Structure formats: structure tokens, C-alpha cells
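In: sequence and computational prediction follow.
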Amino acid sequence: MHGGDIYSHNKKVIDFSSNINPLGVMPELKEYLIKCFDEVSVYPDIKYRRLKKNIADYLNVEPSQVVAGNGAVEIINNFILFFDRVVVFTPCFSEYVLRAKALNKEVRKFKYDSNFEIAIEELKNNIRPKDLIILGNPNNPNGKRIDREVLINLAVITQEKGAFLMLDEAFYEFCPYDYDSIELLKNFDDICIIRAATKFFALPGIRLGYAKVSANWAERYKEIELPWSINSFADAATEIIFKNKDYIKKSKEYINEERQYMLNILSKIKNIVAYKTDANFILIKLLKYDEDFIYNRLLEKGILIRKCSNIDGLDKSYIRIAIKSREYNDLILKELIDILGE
């Protein structure tokens, strides 16, 4: 269902199935969390004042506009509770639909076009009041972000229809954005913009998601969120991760360089189409063989990739790979060339 399942294999693998910052955890964070170890003996602040202040400073918003959770999925799950129907474009992150179905909500699916663009008019003609529209920005699994003017148009349509727009920006920091959606959409109330520490700060085990909403929605969210859903280490980590500007800058520069490097080489490999991406992963269409064949051949070499046939809207002719260190990137590129031909 998800990437990152390194535990189902009886050998060590290089994990290209999950999309974590290859620069890894900040060294100073490890040291700081060890110093904070005694915090596990007391409950975290139930209002998470320190955490929300640090997130607010990082996002350049007010603490009253911040909600947080045990990963981005918890925030997605909780917001679904407020709405009658969930609207998505496929292919998309599977949890949008799975969470909606688990909560007995109706799901309305639209399809991206062949270029992974949103059919604005179709959406406009079919959404209704109390719809929750969830869009990846950039979208997972293809990594394409929403163009600036399209996003503004989406916000206007959502407002006019009495619906609510949720942007899942878990991969935001990896992208070469020409806008900040939080600033761009600051005058719209019925919008939730979610980000996470998981991917960019290489902390999937800590589980910290956060979002910017209006102060009114933040108050409503308090009524349904679980108490103490964020652990002490995640709370403490916000004292470090958002303030290390050097790490943030180096990570963005590194991913941008490796993304261009990999896309350039992939474009020269026969029998595949590598889609342009703004994120730290690449969706590949297989014109020869299928996901099982490529998956198994790479696994023999100790390389784990993401099969995509369980993603709504894709089939067995797609795989997804992460962007990792140059050493590992060269390794998977060499193996793909050997399998598929230059």
C-alpha cells in the first residue's frame, strides 16, 4: 500500500520506495533529543504551545492558525470528519480515499489528464457545498505541483461553491516553487495547507504533521482532535528543525541538482517515460515489461522500488523511485539501463 516496507524482505535493501531527504537527520537534532530524553516521563503540553509557536514562526503565520498531528494523515483524517463528501483527482495518495471510506464518507473521483493537469471546469460543475477537495501539491505519485493561476482559480471556485480546499504539501520544501501557497491564499478562510516533518527533515519515525488554517477552523479542530497525539520528541524537535536554515538551503539545492541529473539520464533510457517532477521522487511509465518484472530484477540487486498498481488511476506499467545520494542514484540508473537498454 505504501512505500518504505523494508521489513518484508529477508535482506538489507536500498530503499527507493520511500521519499526521505537523503541528507538524513540533522546531527544537532540527535544531540538535542538525547538532552530532552527526560521529557518522556511527563505528559506533553496538551496545548502544544512551544510546538505551535515554532511552526507558526517557520510558516510566518500566527500560532492560532496552526494545527498539528501525529503525521499529516492524522490531520487529513480529522478534517474528513467535518465534511459530507471527499473529492479527489486520481492518481493520488491512497490515504485520501482510504480515510474517507473508513469514516463512511462519500468519495467523488475525477481523473487528471495525461499531463496530470486538473480539469477545472469539470470540477467546477460537479462540486457542491460541504465537499472536501483534497489535492496533492505536489501530487503523489507524479510529483507535479499546481500552477499558481490554477491554484488561485481553485480557491475561488471552492469558496463560491461553499466547499473546502485541502492542499497536501508534504513535499513542499523539495520543490522549486515560484509561490508560497500560504501567502498566496492568505485571504481565503476555507483552506487547509498541510506540511510535514516526515520527508524533508528525514523524520518518518517521529510522526509530525502540521497545517495552516484560519483561526476559526483551528478552534473547530480542537473539538475533535485526540489529546496528546504528538509525542515529546516531535514536540522537542521543532526547537531545532525549523531553525536550521543551512540544512534547509543545502537540502533544496541538493535535491534540485539530483532531480535534474536523474531526469536527464532517465530520458535517454529506452522503453520508459520518466515524468517531469517537482518533488524528490520520479514516476516512470514502463513501455516494456511490467512493475513485477522490474521490481523483482531490482530486488535481486538489493534495490527496493515502489510498485504503483495499487494506486487508484495507475496500473502495472508504472513504478516510482526516490531521489537519493549520487552513489545510490547512479546505482539504480545503471541497473535500469542494464534491464531496459540505453
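Out: Cool, got the structure.

In: from here on, just use CA atoms for contacts and neighbour counts.
Out: OK.

In: so who does the spatially most central residue of the chain touch?
Out: Residue closest to the mean C-alpha point of the chain, counted by Cα atoms, centre = their mean, is Ala170 at 3.1 Å. Contacts for Ala170 (Cα atoms under 8 Å, 6 or more residues apart in numbering) come out as 72, 137, 194-199.

In: wait, Val66 touches Lys52, no?
Out: Yes: counting by Cα atoms under 8 Å, Lys52 is a contact partner of Val66 at 6.1 Å.

In: of those two, who's got more company?
Out: Under the neighbour definition other Cα atoms under 10 Å, Val66 and Lys52 were set side by side, and Val66 has more, 25 against 22.

In: how much space between that one and Ile206?
Out: 19 Å (Cα to Cα, to the nearest Å).

In: also His2?
Out: For His2 relative to Ile206 (Cα to Cα), the value is 17 Å.

In: of these two, which one has the most company?
Out: The neighbour comparison of His2 against Ile206 (other Cα under 10 Å) goes to Ile206, with 18 against 14.

In: got a list of what the residue nearest to that one when sequence neighbours are not counted touches?
Out: Of all residues not flanking Ile206 in the chain, Ala234 sits nearest, at 5.6 Å (Cα to Cα, 6 or more residues apart in numbering). Contact analysis of Ala234 by Cα under 8 Å, 6+ apart lists 206-208.

In: show only the entries of those found in helices.
Out: Judged by DSSP state H, helices contain none of the contacts of Ala234.

In: second one coming, line it up with the first:
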Amino acid sequence: MEYRHGGELYKASKASSVAPECIIDFSSSVNPRSITGKTVVAIATAMSKLGAYPDPTQTNIKEALARVHSIGTKHIVAGNGSTELIYLIAQAFASNTGSHQAGSQKKALIVEPAFSEYRRALKVNGYSIENFNIENFNAGEAAGDFTLDTEALLERALEEKPDLLFLANPANPTGVLKKKSELLRLASAVEGTGTTLVVDEAFIDFVEGDVSILSEVTELKSTIVLRSMTKFFSIAGLRLGFIGAHPDTIEQIAAVQPPWSVNSLATAGGVAALADSAFITETLKWLKTERGIMTKELGEIEGLRVYPSSANFLMVETTAPGVTATGLQDRLLKEEGILIRNLSNFKGLEETFFRVAVRERAENSLLATALQALLNPAAL
């Protein structure tokens, strides 16, 4: 069975007859560490006010984001998860008559492999879509790190002049982190060319250090930074994300956004989560340790190749003859109640790639044991 996204527990349950609550979900790259009491209390308090409409101006969440990221509220628009914002970007620029291709079909370039919703959003808004294909990555047996060739991407962007250029940092599903300096150079290079660069930083909160370009690009008219709050703060059910960009771009996107997109619970939870510095520090410390242990455990299994990652997930390739990600996904789910993310529907990746989120240590070890049993039963 094909899964469009990670976290499709009910679909997986129906296919396997395993109850959703009994599935160990490695397919969804959401922080497994639960939100803290302060955030829970804030959400619970907001529930007593559900009879009132949410603030259509998004004042509270914008001010909280502005404080944390040291940018002005005029540079921010929040949304019902970053996925809504992807669609709004595509819609806003599809109707933009001020681009270099006014009156003609809009063009987009996607750095692949990538989140499938970029393509869906662009397709429903009538874009002609091209890929910066996997051949432009240092992939394969020799390199194996999926590092982006920024020079080749820039050359192609300047030649083709797409209206929108989508890339993610860290990349999903590879987990590769691009250098901040390279992204800023790319952002500067496309300024004024008619191309708008969209950098999806959905997983950047899981990376330590000064790696985001958010604060640097808000004065550039041709760069948009997408951010998700649901993954790091483990509030995927609330749906909350935001865009950082030039005020003119923010105004353009906000003009096509339906009112009340950010609900009251998401606002309350988001504001409280942003103020929880202890949760942020502890999560980063935890991830660094557990990702290292998980990488080592999976890397020791004959028949698997684990790719380095800067995010809260690992991309893994099966190297054993005849073994596919689809086969592993089906068997792990039905035999062990474990759900992994089959990556065969990602452009540029084959049937041998899958992704697993970093979860708590006992669950990660359970996954390693299950994979060892499937691939090398004699080794147990």
C-alpha cells in the first residue's frame, strides 16, 4: 500500500489489522517527547474560550514569533501548518501579474527528492513544474551523501528563471543540511531575476547553532522562509506554521489566506511552546544522543546503509538483493506493529529507500532488532 505521507496510522491500521494505538510510528517525523505542562495548561485554558472566533490578525502568535526570531511582525504570516502556507504561496504567485512571465503559465523548479506537497500545490495552481533532478546530487555508491550542488542549481535557476524555486533545509527525506552561506548566496543571486526562492525550514529547529536564514532574508523581496512548529514542539494535531519574508511578500500571501486560519488552541499552544526554553534545550540534547545511537545500531545491520542526517530522522537504503522498502514496510507493520516511511514515491529515490524518525531509545532498539531479524535472521 502506498502512503502519501508519514503518520498515516489509520490507513496503516486498516491495511494490517493492527490497532492505531498499537502501532509504533517511525514514519512521522514529529518529536516523540510530549509538550510540557505549561503548554498543556495554555491549550486547556484556551478551550474555555472556544465560543469566540480566533484573532484574524494573528497578533499573539506573530508577536511571540517576532520575539523569538528577532524579526518584526510585519515579516510574519502564520498558517494552519506549513502545508497550508505552501498552497498559499503557490496561489499567491500564480495570480501575481507583476512577474517576468506575466500572462503566461507560471513555472516552478523543485529540488528533489522533496516533500510531495510542493508539487501538489503547484499543480493545482496551474504551474509548469521542472525538477532539479537527483543526478545533480552527489548520490550513489561513491559519495552517498546527497549533498546539493548549489552552483549547478544556481546556474539552472538563472538560466530558466522559474517563478518559484522550492528547496528544503534540512532536506526531507535525506536530512542533509546546506550551509547557511550557500543559501544566502543563492537568495542574493535570484534577487531581482523574477524568481522567488522558497526555503522550507520545517526541520531546522532540530539543528543546533546559527543555521537558519530567517533573520537575514526578511529584507529580500525574492526569498520566503517556511517554518513548522508542529514537528519540533509535538503539536501536529494543532497545525501551526509560519512564513518569514519581506512585508510586500507577506501582504501578497495574506491576501489569499482565508480568515481565522490559525485556531485559538494552536495560538495558545504555540505562544506557550515558544517560551518553553527548557523543552527546546532538552530536546536538542536528547536528539543529538539518540540519533547517534540509532545511526550506529542501524548501521551495524548487514544489508542496510544509513545516511548522515542533521534532522530528527534517518534515511536508510536497503542493499540486500531483492529487498525493497515496500516489502520491509509491509512486514514490519504486520509482524511487529512498526510503521516506517517508504520513500519509493519520492522523485529520484528508488524502491530501496525508507525513512525512520528518531524515537525513544527502547523503541529505536526494537526497530533495529526487527530489521535485523528480517534481513539477517541467522545473526540473532
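Out: Perfect, thanks for sending it. Model, not experiment: these values are computed from the prediction.

In: next, the TM-score between them, please.
Out: Once the chains are laid over each other, their TM-score by TM-score structural alignment, normalised by the length of the first structure reads 0.95; 342 aligned residues with a Cα RMSD of 1.6 Å.

In: narrow the contacts of Ala170 of the first structure to those that are buried.
Out: 72, 137, 194-199 (16 or more other Cα atoms under 10 Å).

In: which of those sits closest to Tyr32 of the first structure?
Out: Ala197 (16.3 Å; Cα to Cα).

In: how about the strands of the stretch 1-150 of the second structure, start to end?
Out: With strands called from DSSP state E, counting those that start in this stretch, the stretch 1-150 of the second structure shows them at 24-25, 76-79, 107-111, 128-132.

In: which one in the second structure is aligned with the residue nearest to the centre of the first structure?
Out: In the second structure, the residue paired with Ala170 of the first structure is Ala202, using TM-score structural alignment.

In: can you check Asn310 of the first structure too?
Out: Here Asn310 of the first structure is matched to Asn345 in the second structure, going by TM-score structural alignment.

In: try Trp228 of the first structure
Out: Using TM-score structural alignment, Trp228 of the first structure sits opposite Trp260 in the second structure.

In: so what's the nearest residue in space to its match that is not next to it in sequence up against?
Out: Using Cα to Cα, 6+ apart and skipping residues adjacent in sequence, the residue nearest Trp260 of the second structure is Pro56, 5.0 Å away. Pro56 of the second structure makes contact with 259-262, according to Cα under 8 Å, 6+ apart.

In: reformat the residues you listed into a markdown table and put distance to Thr318 of the second structure, secondary structure and neighbour count next to each item.
Out: As requested, those are exported to a markdown table (distance: Cα to Cα, whole Å; DSSP: H, G, I helix; E, B strand; the rest coil; neighbours: other Cα atoms under 10 Å):
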| residue | distance to Thr318 of the second structure | secondary structure | neighbour count |
| --- | --- | --- | --- |
| Pro259 | 46 | coil | 13 |
| Trp260 | 45 | coil | 15 |
| Ser261 | 41 | coil | 19 |
| Val262 | 41 | coil | 23 |
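
In: if we go to the first structure, which of these are intact?
Out: Retained in the first structure (both residues aligned by TM-score structural alignment, their matches' Cα atoms under 8 Å) from these: 259-260.

In: could you export the contacts of Pro56 of the second structure to CSV, including columns for distance to Glu302 of the second structure?
Out: As requested, those are exported to CSV (distance: Cα to Cα, whole Å):
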residue, distance to Glu302 of the second structure
Pro259, 53
Trp260, 51
Ser261, 48
Val262, 46
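
In: Arg305 of the second structure: which of the contacts of Pro56 of the second structure is nearest?
Out: Arg305 of the second structure has its nearest neighbour among these in Val262, at 40.5 Å by Cα to Cα.

In: got a list of what that closest one touches?
Out: Val262 of the second structure neighbours (Cα under 8 Å, 6+ apart): 54, 56, 58, 78-80, 239-240.

In: the first structure: which residue goes with Gly237 of the second structure?
Out: For Gly237 of the second structure, the aligned residue in the first structure is Gly205 (criterion: TM-score structural alignment).

In: which secondary structure element contains the nearest residue to its match once chain neighbours are set aside?
Out: Spatial nearest neighbour of Gly205 of the first structure, chain neighbours left out: Thr198 (7.7 Å); criterion: Cα to Cα, 6+ apart. Using DSSP states H and E, Thr198 of the first structure falls within no helix or strand.

In: can I assume Thr198 of the first structure is in contact with Ile20?
Out: Yes: at 7.4 Å, Thr198 of the first structure and Ile20 qualify as touching, with contact defined as Cα under 8 Å.

In: joint contacts of these two?
Out: With Cα under 8 Å, 6+ apart, Thr198 of the first structure and Ile20 have common neighbours Pro204.

In: state the three-state secondary structure for the residue nearest to Ile206 of the first structure.
Out: State at Ala234 of the first structure, reduced to three classes by DSSP: H, G, I helix; E, B strand; the rest coil: helix.

In: which stretches in the second structure count as helices?
Out: All helices of the second structure, identified by DSSP H, fall at 9-16, 37-47, 59-69, 82-94, 116-124, 150-160, 180-190, 214-217, 247-254, 264-274, 277-299, 325-331, 361-375.

In: looking at the ones you listed, which is nearest to Phe313 of the second structure?
Out: helix 277-299 (7.8 Å).

In: and that closest one, what does it pack against?
Out: strand 304-306, helix 361-375 (3 or more Cα pairs under 8 Å, 6 or more residues apart in numbering; DSSP states H and E).

In: just how off-centre is the first one within its chain?
Out: Looking back up the chat, that one is strand 304-306 of the second structure. With Cα atoms, centre = their mean, to the nearest Å as the basis, strand 304-306 of the second structure stands 22 Å off its chain's centre.

In: residues making contact with that strand?
Out: The contact list for strand 304-306 of the second structure, computed with Cα under 8 Å, 6+ apart, reads 295, 298-299, 314-320.

In: residues in the first structure matched by it, start to end?
Out: Going by TM-score structural alignment: strand 304-306 of the second structure matches residues 272-274.

In: lovely, talk soon.
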